[in-house]
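Enquirer: I need the structure of the sequence given here:
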Amino acid sequence: MTLGLTALELARIQFAFTVSFHIIFPAISIGLASFLAVLEWRWLKTKDPVYQDLFKFWIKIFAVAFGMGVVSGVVMSYQFGTNWSEFSRIAGGVTGPLLAYEVLSAFFLEAGFLGIMLFGWGRVGPRAHFFATLMVAVGTCISMFWILSSNSWMQTPQGFSIENGIIVPQNWFEIVFNPSFPYRLAHMAAAAFLVAALLVASTAAWHLLKGRRDALVKKSFSMALWLILVLAPLQVLIGDNHGLNTLHHQPAKLAAIEGHWETNKGEGMPLYLFGIPDMQEERTKYALAIPNMGSLIMTHTLDGEVKGLKEFAPEDRPNSLVVFWSFRIMVGLGMLMLLLAVLGLWLRRSDRLYENKWFQRFALYMGPSGFIALLAGWFTTEVGRQPWVVYNVLRTKDALSPVSASQVGITLIIFVLVYCVVFGIGIYYMLKLMHKGPEFIHASPVDHAELGQTPMRPLSAVEESLDGQDQKQEKDHD
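Expert: Have a look, this model is predicted:
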């Protein structure tokens, strides 16, 4: 049942599994909430019903993602008490209040206005409804602020003291605004918006490939590509500054990411494009490198010195093989996003954006890239922090609850089964909604009887049948 794995290894796998499922839904929620706010703002300003119809389509996707994000987030919170009780006991004085601030400032804000956002059309004024949408969007960003603050403190802890083996907060400003927090917040925000933009672009590309050329599809495609054009190069700049911060505060992580074993003294550090880091032999096999490029990227000089992994004790080294490749997957997909944006701009200038099928296929295939890059980035960050749960303060093995491998193994199997069924259905439902696509609701008669009915559950906001297109949409296509 445990496949020879220890309780620590199984607990890490379990948390990695649950957090990987969870992170994709808040990323969709953060990005789509802001996108919805922009759509409603444009509708209020221009009175163009296309924006209203797009809002009513994407709010369905948002509702499903938000609901699944809340459910999966609750499970993660429980794991702090079940598998990681020592972490909660030792570091809970810092992480507990930060998570509480997230609930008090963000979750209550989202919960207070979410009902108006989902079900308020025709019941409150347009400006009041826009305010509710804006508050939900702000709430998702505030939630991201506190979660990233807590996680960044675990990466670069400061503002605390240790008393009787317990981490005691001393300076909350230093705790919240720890050295890596600004870079990681900006990096995550850009990633979440890219996730949403790529989702919107790929959905529109699917319908363009199927022959739709109406205003709803074109507007979606255009807005998403403009956002990717802004965010992709911005993310490169943010990532560069984040790397410099990591070099200063977490040099072992940076060395593992680069597969860099020997400290380069008097010569430039190469950049490995390809290689297989070997933790036992302490070298990167089959390396394909660009001379001096590593120093140029890491120190902005051709011969800047960067510490190698051999500078750190073997028990303090992250797994270089994992972070080496997860980082390159993230960067590689980021370069493809930049290529997508540039090609989109070129085709837009030549007035071929909505007719070029190979580009539309490219945009369609890039749809999942935001999620993959997001997960690869988180694997790089979290595996690169090992063997510490609080960097240089608390080791991961010392944060584990007194549980057996069989106990953790059984719950891991249950999690895998339940998550694959529950969230598999949710993801399938979202894909069906996107397959159906946006509709011209403003051209349809309003059913005032249905307008007076109030849904009882958030996911009830997604009410349409998914079995094919309705007659009105078919007529619009013709």
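
Enquirer: from now on I want contacts and neighbour counts done on CA atoms only, so please keep to that.
Expert: Noted.

Enquirer: after the biggest helix by length in the chain comes which helix or strand?
Expert: Among the elements of the chain assigned as helix by DSSP state H, the one spanning the most residues is helix 7-46. Using DSSP states H and E, the helix or strand that directly follows helix 7-46 along the chain is helix 49-82.

Enquirer: show residues contacting the following helix or strand past that following helix.
Expert: Going down the chain from helix 49-82, the next helix or strand is helix 85-102, by DSSP H and E. Residues outside helix 85-102 that contact it (C-alpha atoms under 8 Å, 6 or more residues apart in numbering): 80-81, 142-143, 146-147, 149-150, 165-169, 175, 398-401.

Enquirer: in strands, which of those residues fall?
Expert: Using DSSP state E, the subset of the contacts of helix 85-102 located in strands is 166-169.

Enquirer: can you redo these as JSON lines with distance to residue 179?
Expert: Formatted as JSON lines, the ones in strands among the contacts of helix 85-102 follow (distance: C-alpha to C-alpha, whole Å):
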{"residue": "166", "distance to residue 179": "22"}
{"residue": "167", "distance to residue 179": "18"}
{"residue": "168", "distance to residue 179": "19"}
{"residue": "169", "distance to residue 179": "16"}
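
Enquirer: going by distance to residue 203, which of those wins?
Expert: residue 169 (46.4 Å; C-alpha to C-alpha).

Enquirer: what residues are up against the closest one?
Expert: 93-94, 159-161, 175 are the contacts of residue 169 under C-alpha under 8 Å, 6+ apart.

Enquirer: pull out the buried residues from the contacts of helix 85-102.
Expert: 80, 142-143, 146-147, 149-150, 167-169, 175, 399-401 (16 or more other C-alpha atoms under 10 Å).

Enquirer: return the member of those residues nearest to residue 227.
Expert: Checking the buried ones among the contacts of helix 85-102 one by one against residue 227 (C-alpha to C-alpha), the nearest turns out to be residue 142, at 21.1 Å.

Enquirer: residue 106 is in contact with that closest one, correct?
Expert: Yes. With contact defined as C-alpha atoms under 8 Å, residue 142 reaches residue 106; the gap is 5.5 Å.

Enquirer: need the overlap of contacts for these two.
Expert: Contacts common to residue 142 and residue 106, judged by C-alpha under 8 Å, 6+ apart, are absent.

Enquirer: residues near residue 382, how many?
Expert: Look at residue 382: counted by other C-alpha atoms under 10 Å, it has 19 neighbours.

Enquirer: second chain to compare with the first, below:
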Amino acid sequence: MDAFLLSRIQFAANITFHILFPSISIALGWMLLFFKLRYNATGAEKWNLAYRFWVKVFALTFAVGVVSGVTMSFQFGTNWPGFMNTVGNIAGPLLGYEVLTAFFLEATFLSVMLFGQQRVGAKMHTAATFLVAGGTTLSAFWIIALNSWMQTPQGFEMRDGVAHVTSWIEVIFNPSMPYRLTHMLLASGLTMAFLVAGVSAYRWLRGDRVDEVRATLRTAATLAAILIPLQIVAGDMHGLNTLHHQPAKIAAMEGIWTTETRVPAVLFALPDEATRSNRYEVAIPGLASLYLGHDWDAEIQGLDRFEGKHPPVAPVFFAFRIMVGAGLLMLALSWAGAWQMRGGREMKPWLARGFVACTFLGWIALVAGWYTTEIGRQPWLVTGVLTAADAATQIAPVNVAFTLAMYVALYLALIVAYVSVVFFMAGKARQLANQPDDPRIATGGEPARSHA
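Expert: Next up, the predicted model:
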């Protein structure tokens, strides 16, 4: 393998690992704020205990996300020098804004969240939680702004092969940015909701059935049940935006080889680029024209319109279906959970096991969606401006292979460690509850709230 292919694999490995953790911390910050506000309003100790447990998970997630983010940024210079040389005037400031306005905000007030509950007033502690939650969302805003600009660039002009900004408003609020940001924030909410529900169900199955666990399980299942229909709507709107601005990506996602009307919706197939056809195709006639063009007879552009300038079909085709399949499973599981727990009822053990099994289902859907987006942009790194091949490094392949091997080994170790620590903390939560410095008791009682 040459340096170009190895660099692509390395960046894919890095972004795959990195995106797992911001996807949790973005939404978990707001969940912590919800727990804090409920505790302030009701004085119920279960909300305080929920906050204290999940703020530790947030800190762990934030730390791992920071580490992976730093290594990812190095690759712009080492593996993709053509990217910064060509569009650094746009990418550099956007990445800088993310650090200055978001990361510093999160890092500063995270310590107050973790260690300040007994040292600062309740209002200050709540404000710190709000600022950290806002910082995580602001961070997502800047990163999605850059990524969306790479997908649908505008607000710039090329001078001597270098991009120069003509309008920062147009750069930031490019055509796909609102749809992509909404889709990402909802995906983050779902990823976090299934993590909270899965870990809470794990504790519940182990006999830790105090009020805190019931509250977090019900809250997470209900949140997921609300968010998944919104995500379906947002995904449809995002798809229509992509059809308008990146039709080659949609053609690859849907397995559409030739431009035609009454295009079928391909449920399953084995795309064959050699014969430019789908083998073993299972499809519903005309349905793709209906949901893409809102007309049974709508014409949809096929891959034949983009010879030499379309993404590899099979990875995009299958990643999109994995994302949709995971979303449908989320829909079924969250609605079943919300229905079973209505009115304070208990969740059935079989469904609780389902939530435990799907604790990280959001990660699968998120990575599949990210692959659909990023591979679907190929061969472009910045659509219509810079190809990935033109931006790639010329260093020796063995150097890239060496760093790739180290990255993958480290990432696998960190993933295992992260998952193990989260479930270890969940398994020890009951023991911590019975210690003298923790006011919760095994029967789920509500000690009097301290107003100190």
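
Enquirer: which residues touch residue 260 of structure 1?
Expert: 283-284, 307-309.

Enquirer: next, the residue opposite it in structure 2 once aligned: secondary structure please.
Expert: Here residue 260 of structure 1 is matched to residue 256 in structure 2, going by TM-score structural alignment. The three-state label given to residue 256 of structure 2 by DSSP: H, G, I helix; E, B strand; the rest coil is coil.

Enquirer: distance of residue 256 of structure 2 from residue 299 of structure 2?
Expert: Look at residue 256 of structure 2 and residue 299 of structure 2: by C-alpha to C-alpha, to the nearest Å, they are 11 Å apart.

Enquirer: try residue 362 of structure 2
Expert: Distance from residue 362 of structure 2 to residue 299 of structure 2, by C-alpha to C-alpha: 34 Å.

Enquirer: now do residue 257 of structure 2
Expert: 13 Å.

Enquirer: and whatever residue of structure 1 lines up with residue 159 of structure 2, how many neighbours?
Expert: Alignment note (TM-score structural alignment): residue 159 of structure 2 maps to residue 163 of structure 1. When counting by other C-alpha under 10 Å, one arrives at 9 neighbours for residue 163 of structure 1.

Enquirer: how about the one 10 residues further on?
Expert: Residues within reach of residue 173 of structure 1, counting by other C-alpha under 10 Å, total 10.

Enquirer: double-check that it belongs to a helix.
Expert: Yes. Counting by three-state DSSP, one finds residue 173 of structure 1 located in a helix.

Enquirer: what's near enough to touch it?
Expert: residue 159.

Enquirer: quick one: map it onto structure 2.
Expert: Match for residue 173 of structure 1 (TM-score structural alignment): residue 169.

Enquirer: and what of residue 97 of structure 1?
Expert: Match for residue 97 of structure 1 (TM-score structural alignment): residue 93.

Enquirer: distance check, that match against residue 101 of structure 2.
Expert: 12 Å.

Enquirer: try residue 140 of structure 2
Expert: In terms of C-alpha to C-alpha, residue 140 of structure 2 sits 11 Å off from residue 101 of structure 2.

Enquirer: show me which of the two is the more surrounded one.
Expert: For residue 140 of structure 2 versus residue 101, neighbours defined as other C-alpha under 10 Å are more numerous around residue 140 (20 against 14).

Enquirer: among the contacts of residue 260 of structure 1, which one has the most neighbours?
Expert: residue 309 (27 neighbours).

Enquirer: contacting residues for that residue?
Expert: Residue 309 of structure 1 touches 252, 255-256, 260-263, 317, counting by C-alpha under 8 Å, 6+ apart.

Enquirer: any idea how far stretch 253-272 of structure 1 is from the chain center?
Expert: Relative to its chain's centre, stretch 253-272 of structure 1 lies at 28 Å (C-alpha atoms, centre = their mean, to the nearest Å).

Enquirer: now stretch 401-409 of structure 2
Expert: 24 Å.

Enquirer: equivalent range in structure 1 for stretch 328-340 of structure 2?
Expert: By TM-score structural alignment, stretch 328-340 of structure 2 lines up with residues 335-347 in structure 1.

Enquirer: please read the previous query as pertaining to stretch 309-318 of structure 2.
Expert: Taking TM-score structural alignment, stretch 309-318 of structure 2 hits residues 316-325 over in structure 1.

Enquirer: same thing with stretch 14-31 of structure 2?
Expert: Against structure 1, stretch 14-31 of structure 2 falls on residues 18-35 (TM-score structural alignment).

Enquirer: please enumerate the strands of the stretch 301-450 of structure 1.
Expert: 388-390, 394-395 (DSSP state E, counting those that start in this stretch).

Enquirer: could the ones you listed be laid out in a markdown table, adding mean neighbour count and distance to residue 27 of structure 1?
Expert: Converted to a markdown table, the strands of the stretch 301-450 of structure 1 look like this (neighbours: other C-alpha atoms under 10 Å; distance: least, C-alpha to C-alpha, whole Å):
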| stretch | mean neighbour count | distance to residue 27 of structure 1 |
| --- | --- | --- |
| strand 388-390 | 21 | 23 |
| strand 394-395 | 18 | 29 |
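
Enquirer: residue 257 and residue 299 of structure 2: who's more crowded?
Expert: residue 257 (21 against 17).

Enquirer: identify the residues contacting the more buried one.
Expert: Here residue 257 of structure 2 is in contact with 251, 276-277, 302-304 (C-alpha under 8 Å, 6+ apart).

Enquirer: quick one: which of these sit in helices?
Expert: residue 251.

Enquirer: dump the contacts of residue 257 of structure 2 into CSV; add distance to residue 349 of structure 2 as well.
Expert: Below are those laid out as CSV (distance: C-alpha to C-alpha, whole Å):
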residue, distance to residue 349 of structure 2
251, 43
276, 48
277, 45
302, 47
303, 48
304, 51
